[in-house]
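Student: I need the structure of the sequence given here:
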Amino acid sequence: MTEQPTEQPTEQPQWNYLTDMDGVLVHEEHLVPGADEFLAELKANGSRFLVLTNNSIYTPRDLRARLAHTGLDVPEDAIWTSALATARFLSDQRPNGSAFVIGEAGLTTALHEAGYVLTDVDPDYVVLGETRTYSFTAITRAIRLIEQGARFIATNPDPTGPSREGVLPATGSVAALIERATGMSPYYVGKPNPLMMRSALRALGAHSEHTVMIGDRMDTDIHSGIEAGLHTVLVLSGISTRESAERYPFRPTMVVDSIADLVGRTADPFRAG
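Tutor: Alright, predicted model coming up:
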């Protein structure tokens, strides 16, 4: 009698995680309950993960310190910003190029580390990021450089940003001003452009098939995750509600109240039960 080969158990895939920061892990300056347990579980499982943000103001070191203040231990190399994605994109497009930059240390540091020279004389690109002190002089200079042939890049399309006093104009609003003055539309690198997701996957060394994007916004996080071929989880601890999510023509893979609902299931987030 011929012995039948023993059936080998199917190996479970290792899931990778991309997670938005504000509204998912932290809310303003406070920890979202369960976020610390979620990250601890990822580390214990050996899961690869990146914390994503469209904010281009801060360097990963700055953001690590901010997260540590809330009680979250996130390594610098596990933080991916629109500034880093922009620097990676420009380095791929035109290595060792030059740029006139409106932005803060998060953006200028990323571009310097990518080999870029920052200049206001005949730059290859005008790169617009977020800052709390937009200068009319700098905006005027950007307009003139674009008119002279510089290519227009913006880190992200967010029209406003939060502050303790209320909303502030952000990159998208200032980009609209420059676009109106020049007639040139910027290329946005950050969410909802799936390019940000793909650059994060490259940085992580992960494949989309077994990667989850967790976010609190349908219009940026879930949109870009779906377009990049990722599994998506919408948390209701930030911007979106169940009612507002229903108005979109696309749906996340899963909707949960908060990141705490994923604790205990990161090894297989979409298992039944």
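
Student: going forward, measure contacts between C-alpha atoms and count neighbours the same way
Tutor: Fine.

Student: Residue 239 against residue 216, yeah?
Tutor: Yes: at 5.7 Å, residue 239 counts as touching residue 216 under the criterion of CA atoms under 8 Å.

Student: Leaving out sequence neighbours, find the closest residue to residue 119.
Tutor: residue 100 (5.2 Å; CA to CA, 6 or more residues apart in numbering).

Student: and the one you found, how many neighbours does it have?
Tutor: 24 (other CA atoms under 10 Å).

Student: dump the residue contacts of it.
Tutor: Shown in contact with residue 100 (CA atoms under 8 Å, 6 or more residues apart in numbering): 118, 119, 120, 123, 125, 126, 127, 142.

Student: measure it to residue 194 for me?
Tutor: 25 Å (CA to CA, to the nearest Å).

Student: One more: residue 132?
Tutor: In terms of CA to CA, residue 132 sits 26 Å off from residue 194.

Student: Sequence B follows; please return its structure for comparison with A:
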Amino acid sequence: MSERKPIESWLTDMDGVLMHEGVPVPGADVFITKLRESGKPFLVLTNNSMYTARDLHARLNRIGLEVPAENIWTSALATAKFLDQQHPGGTAYVIGEAGLTTALHDVGYVLSDADPEFVILGETRTYSFEALTKAIRLINDGARFIATNPDNTGPSPQGALPATGSVAALITKATGREPYFVGKPNPLMMRTGLNAIGAHSETSAMIGDRMDTDVLAGLEAGMETFLVLTGLTAKEDIDRYPFRPTTVVDSIADLVDLA
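Tutor: From the prediction side, this is the model:
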């Protein structure tokens, strides 16, 4: 196997890598500071579509992580970018929060429940039975089905929460229609992110805490991959997968010297 080129740009997941249940992971602040001082292009990625980049900038800033809004890439932004390229100026019925609706408005989409071209599903704090029923009927009537990400559960201090993937499965069961998932592990999210910062996969690395999304997405996008053990994947879980990260480290603190 040929040696990889030096890392010139970084993509990193947020939850489980930079922070865990609202608390910064030790070393995350130093890593981000070094990246900013070095001038290397970087993005903080999240499959969560609820928040805008400005919202996430403020949340990270409150816990001591200074990440500019332009260095944050969400599944909502990736979904809006995908739709703008595939079907500009369209109409959509959306189940989601401000992160998703704002991203769609910004690319010129009209949000409507009257014969929309797309049904777009993202995260929300409260999935409404009425909204899900509406989505099912619109898909049955011909609307195309898009979901921001395939995550089945999300973290909370009380335990797992149902996330977009689980709700998408409910809609699929009722309609027989599978959604197109834009977020990780779809390499589309990684490639659009790399394009946003002018980076190339051959000289980029992905840091994540999940084998099934972060590592897989980085691998399929042709990037070097680092798995940290501060999130959802334990070391003993790695061998369950038919693929491996390039490197496994305890936490992002172990990568400071590479930044």
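
Student: sorry, back to before: give me the subset of the contacts of residue 100 of structure 1 that lies in strands.
Tutor: 118, 125, 126, 127 (DSSP state E).

Student: So what does residue 165 of structure 1 match up with in structure 2?
Tutor: Matched by TM-score structural alignment, residue 165 of structure 1 corresponds to residue 158 in structure 2.

Student: That match in helix, strand or coil?
Tutor: Here residue 158 of structure 2 is recorded as coil under DSSP: H, G, I helix; E, B strand; the rest coil.

Student: Residue 239 and residue 216 of structure 1: who's more crowded?
Tutor: Taking other CA under 10 Å, residue 239 of structure 1 and residue 216 do not tie; residue 216 has more neighbours (27 against 15).

Student: wait, what's in contact with the more buried one?
Tutor: Applying CA under 8 Å, 6+ apart, the residues near residue 216 of structure 1 are 20, 23, 24, 234, 235, 236, 237, 238, 239, 240.

Student: count of neighbours near the last one?
Tutor: Burial measure for residue 240 of structure 1: 18 neighbouring residues, criterion other CA under 10 Å.

Student: where's the equivalent of it over in structure 2, which helix or strand?
Tutor: Under the alignment (TM-score structural alignment), residue 240 of structure 1 pairs with residue 233 of structure 2. Using DSSP states H and E, residue 233 of structure 2 sits within no helix or strand.

Student: Now do the contacts for the nearest residue to residue 233 of structure 2 once chain neighbours are set aside.
Tutor: Distance criterion CA to CA, 6+ apart; nearest residue to residue 233 of structure 2, sequence neighbours excluded, is residue 210 at 5.5 Å. For residue 210 of structure 2, the contacting residues are 227, 231, 232, 233, by CA under 8 Å, 6+ apart.

Student: ok, average deviation of the helix or strand hosting residue 166 of structure 2 from structure 1?
Tutor: Per DSSP H and E: residue 166 of structure 2 is located in helix 164-175. Helix 164-175 of structure 2 differs from its equivalent in structure 1 by a mean of 0.6 Å after superposition (mean CA distance after the TM-score superposition for structure 1).

Student: Give the aligned range of the strand or helix carrying residue 67 of structure 1 in structure 2.
Tutor: With elements taken from DSSP H and E, the one containing residue 67 of structure 1 is helix 60-70. Per the alignment by TM-score structural alignment, helix 60-70 of structure 1 matches residues 53-63 in structure 2.

Student: Return the set of buried residues in the matching stretch.
Tutor: 53, 56, 57, 58, 59, 60 (16 or more other CA atoms under 10 Å).

Student: For residue 217 of structure 2, see how far away the first one is.
Tutor: Relative to residue 217 of structure 2, residue 53 of structure 2 is positioned 21 Å away (criterion: CA to CA).

Student: which stretches of the stretch 101-250 of structure 1 form strands?
Tutor: 117-118, 125-128, 151-154, 160-161, 168-169, 187-188, 211-215, 231-235 (DSSP state E, counting those that start in this stretch).

Student: closest one to residue 72 of structure 1 among those strands?
Tutor: strand 211-215 (16.8 Å; CA to CA).

Student: quick one on the thing from earlier: now a ChimeraX select for only the buried ones of the contacts of residue 216 of structure 1.
Tutor: Of the contacts of residue 216 of structure 1, the buried ones go into a single ChimeraX selection, burial set by 16+ other CA under 10 Å:
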select :20,23,24,234,235,236,237,238,240
